[in-house]
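# here's my sequence, what's the structure:
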Amino acid sequence: MPIELFTAETQDGRLHLRFSGSLDRETAAASWEAAHRAVQRAGAVTLDASGVTHLDAGGASLLVSLAGAEGEWNEPADPAARGALARFRTGLENAKPSVPPPRRFRPIGALGAYTLGFLNRFGQRLDFLGETVITTAKLVPRPWKLRGAEMLRHLDEAGTRAFPLCMLLGLLIGVILAFQSSVPMRQFGATIFIPQLVGISLTRELGPLLAGVILAGRTGSAYAAELGTMRVNEEVDALETMGLDPTAWLVIPRIIASTLVMPALAMVMNVMGLIGMGIVMATLGFPPVAVLNQLQQWLSVGDLVGGLGKAAAFGLAIGYVGCVAGLSAGRGPRAVGDAATSAVVGGIVSLVVLDGIFAILFFRLGW
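Below is the predicted model of the structure:
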């Protein structure tokens, strides 16, 4: 069993601890409790380690814990033991966490930094928009340079695979709108006008808007995650090194695909919503002929064309926002997740803004 390699003497009210011999991990563990108990009882302590002939990290930790890392005491006379103690002190100093300076609350400076950052990001997005427009204009007279296989892949991922979700959501929205509108309509004996209300709401507003939310959640985030991963893996830089335009190879096919699939998704949403509304009307005692007559009477081609045009604009904005978020991703481990989040939030915000612009435009045009 290891023995305690120290002696404790009290002279003139001061405790003198003397260590000698080999002070390694085992002997330090055996002496740890007794040495610290003696130091706690004493008021002043003098530590003498000149007699230590061997020292490792365990023994050095015992000496430093008794006298302190900056304490003045008799260090080991043996050069090897003194060097081990110096290395332990250096490692202990380097392990201390750096204390950051206190942050001052400067609202004017914070507001200025945020404004400059916002203007910088806005300028980068304008640069990307101009580059995209120029690249698209260059591809118009040379459409064979467009990656057709890549665009078909994005059409399948953004459009075909989103049909089941759009069908389910459209059916539920039609049922909900019909049931909710039947409550006040029944009070005035106007239940027959439910197809008019639901049809116009779906074709002009809810169909394109909900399809845009689905596209932003599925496709916009996928664009940002895929392009962000390529940015982190330096694949975009590799394309530029090989003399290939990343905008033409990566951005244009995705934006075209999202623009083309949005009217189809909105149409699926409209049809399924009208089917759900027809089911509710059947439960209320109205035959399908009466529902179809109401739709033919109140719905026009302009309502459908206006909604599908809005859907195409929504798809263009969602594809653009997703590509911008992916290509502007950082290099850290959270870059891809931040890019996907930015794409979804930016896509939904752009939907709302564009929808408000179209509402004002249609009102001014009397459409």
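
# only C-alpha atoms from now on, for both contacts and neighbour counts.
OK.

# distance check, Val349 against Ile194.
30 Å (CA to CA, to the nearest Å).

# and if you look at Thr7?
Look at Thr7 and Ile194: by CA to CA, they are 98 Å apart.

# who's more crowded, Val349 and Ile194?
Legend: neighbour count by other CA atoms under 10 Å for Val349 and Ile194, higher for Ile194 (24 against 14).

# doesn't Phe179 make contact with that one?
No: using CA atoms under 8 Å, Ile194 is not in contact with Phe179; the gap is 9.2 Å.

# what's the longest strand in the chain?
strand 44-55 (DSSP state E).

# which elements pack onto that strand?
Secondary-structure packing of strand 44-55 (3 or more CA pairs under 8 Å, 6 or more residues apart in numbering; DSSP states H and E): strand 14-23, helix 79-95.

# residues near the closest residue to Met230 other than its chain neighbours, how many?
Excluding the flanking residues, the one nearest Met230 by CA to CA, 6 or more residues apart in numbering is Val236, at 6.0 Å. As a burial measure, Val236 scores 21 neighbours (other CA under 10 Å).

# ok, Val236 to Met151 distance?
18 Å.

# this one as well, want them side by side:
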Amino acid sequence: MRDEAEEEPGFARDGDRLALHGALTTERIGDLWNPMLKAARGVAVVDLSRVSALDTSGAALVLAAGGEAARLEGAAQGVLAVLERARDALAAPRPRPPAPPLPFIAALGAWAVGRLRVARDGLGFLGEALVLSLAVLRHPRRLRIGDLLRHLDEAGLRAFPLTLLLGTLIGVILAFQSSASLRTFGAEIYIPALVGVTLTRELGPLIAAVILSGRTGSAYAAELGTMTVNEEVDALRVMGIEPVAMLVLPRLIAGMLVMPVLTLLMNLSGMLGMGFIMWTLGYPVPLVTTQLQQWVTLGTLGGGLIKAAVFGLVIAGIGCRAGLSAGRGPRAVGDAATAAVVGGIVATVLLDGIFAVLFFRMAW
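Sure thing, here's the model as predicted:
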């Protein structure tokens, strides 16, 4: 709050002497800045005996007015302390100015080089994880079973309620939407076949992958990103402990194992939701189960579970990689979690397209 008892700031020049008075504070010196600097040209002494208050802005004005040659006189102890702090701050090295923007071709090249470095680091992480996985196969005691069980519980068991809920809703939605279209052709009897094949081959693994990416992939990235920011990962390396073996492998194995289970739950709950809609439409349960047995083959179910295992491995790997490559700033953990979710979903969709082409060629 402005103190009305303080004297308004001002200055007066007498020969080579500039006398300042009043409260030289931020809220009062705005209109005084340029006139004072003009009046202070060539002065030898700056008299501060009548300065009643001084803050950082006022100290910067006094030092600018005095320049390098002028002598400061008459300042009170508090005013001198503020001036000394301001002088030290102004003498400190200035931050480096931002680099000028690159030309278009150079910026494009820098972007390409950055992408190549990211790909190289990703391949290095993949190779390291593969080598350590083979080492664990030879020496199973290197795998931390306690950590593996904890990640199985967090990624799998705790995701069961959400998976069952989403699976049931997806089955209900698919059955309703299918019945609206197939009723025109009198083909509502094929709703179980349509929903069953769609769930087991495509939607079951995909939605389970989205759940795993949103829940587990982001959690892996946040947890490992926090450890990276707190330099705990560096401490493990200093102690001779390989972070990939200790932190990554249990998460990779857990992600690969829980995804087929989540996919099965998604498929079963979706078929239950579809069966409920078929029952409300007047179709008996034996008819629905017969359609499912006829159209949902072991190959269809097995193909979906294979995709699910690959999806789980990739999502867990992307989450761990995002966490270990987190930066050091305050946004590092959030950026790592975002990168894990986005990367996991994009990688899942790309892999699903590859599997679709592969299964088509194999007539699976």
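
# can you give me the TM-score here?
In this superposition the chains share a TM-score of 0.83, using TM-score structural alignment, normalised by the length of structure 2; 353 aligned residues with a CA RMSD of 3.8 Å.

# and the counterpart of the residue nearest to Met230 of structure 1 in structure 2, which helix or strand is it part of?
For Val236 of structure 1, the aligned residue in structure 2 is Val233 (criterion: TM-score structural alignment). According to DSSP states H and E, Val233 of structure 2 maps onto helix 232-238.

# quick one: that helix to chain centroid distance?
Relative to its chain's centre, helix 232-238 of structure 2 lies at 22 Å (CA atoms, centre = their mean, to the nearest Å).

# gap between Gly217 of structure 1 and Gly68 of structure 1?
58 Å.

# which parts of the one helix or strand Gln293 of structure 2 maps to are buried?
Gln293 of structure 2 belongs to helix 285-295 when elements are defined using DSSP H and E. For helix 285-295 of structure 2, burial by neighbour count (16 or more other CA atoms under 10 Å) applies to Val288, Gln291, Leu292.

# same question for stretch 241-259 of structure 1.
Neighbour counts over stretch 241-259 of structure 1 (16+ other CA under 10 Å) mark 246-259 as buried.

# in strands, which of those residues appear?
Assignment to strands by DSSP E places none of the buried residues of stretch 241-259 of structure 1 there.

# tell me which of those is nearest to Phe363 of structure 1?
Phe363 of structure 1 lies nearest to Thr259 out of the buried residues of stretch 241-259 of structure 1, by CA to CA, at 24.3 Å.

# which part of structure 1 lines up with the helix holding Gln293 of structure 2?
The aligned range for helix 285-295 of structure 2 is 288-298, by TM-score structural alignment.

# and the matching stretch, how far from the chain's centre?
How far stretch 288-298 of structure 1 lies from its chain's middle: 46 Å, per CA atoms, centre = their mean.

# list of residues touching that stretch?
Here stretch 288-298 of structure 1 makes contact (CA atoms under 8 Å, 6 or more residues apart in numbering) with Ile192, Phe193, Pro195, Gln196, Gly199, Gly278, Met281, Ala282.

# now swap in stretch 35-44 of structure 1 and tell me
Contact with stretch 35-44 of structure 1 is made by Ala8, Gly13, Arg14, Leu15, Val45, Leu66, as judged by CA under 8 Å, 6+ apart.

# circling back: can I get the buried residues of helix 285-295 of structure 2 in a markdown table with distance to Leu134 of structure 2?
Putting the buried residues of helix 285-295 of structure 2 into a markdown table (distance: CA to CA, whole Å) gives the following:
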| residue | distance to Leu134 of structure 2 |
| --- | --- |
| Val288 | 45 |
| Gln291 | 44 |
| Leu292 | 40 |
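
# still on that earlier bit, wait, the match of Val236 of structure 1 touches Ile241, no?
No: with contact defined as CA under 8 Å, Val233 of structure 2 does not reach Ile241; the gap is 9.2 Å.

# now the helices for the stretch 251-364 of structure 2?
Applying DSSP state H, counting those that start in this stretch to the stretch 251-364 of structure 2 gives helices spanning 285-295, 298-324, 332-362.

# and the second one, what's buried?
With burial defined by 16+ other CA under 10 Å, the residues of helix 298-324 of structure 2 counted as buried are 300-301, 303-305, 307-324.

# and whatever residue of structure 2 lines up with Pro246 of structure 1, what does it touch?
The alignment partner of Pro246 of structure 1 in structure 2, by TM-score structural alignment, is Pro243. By CA under 8 Å, 6+ apart, the contact list for Pro243 of structure 2 reads Val233, Leu236, Arg237.
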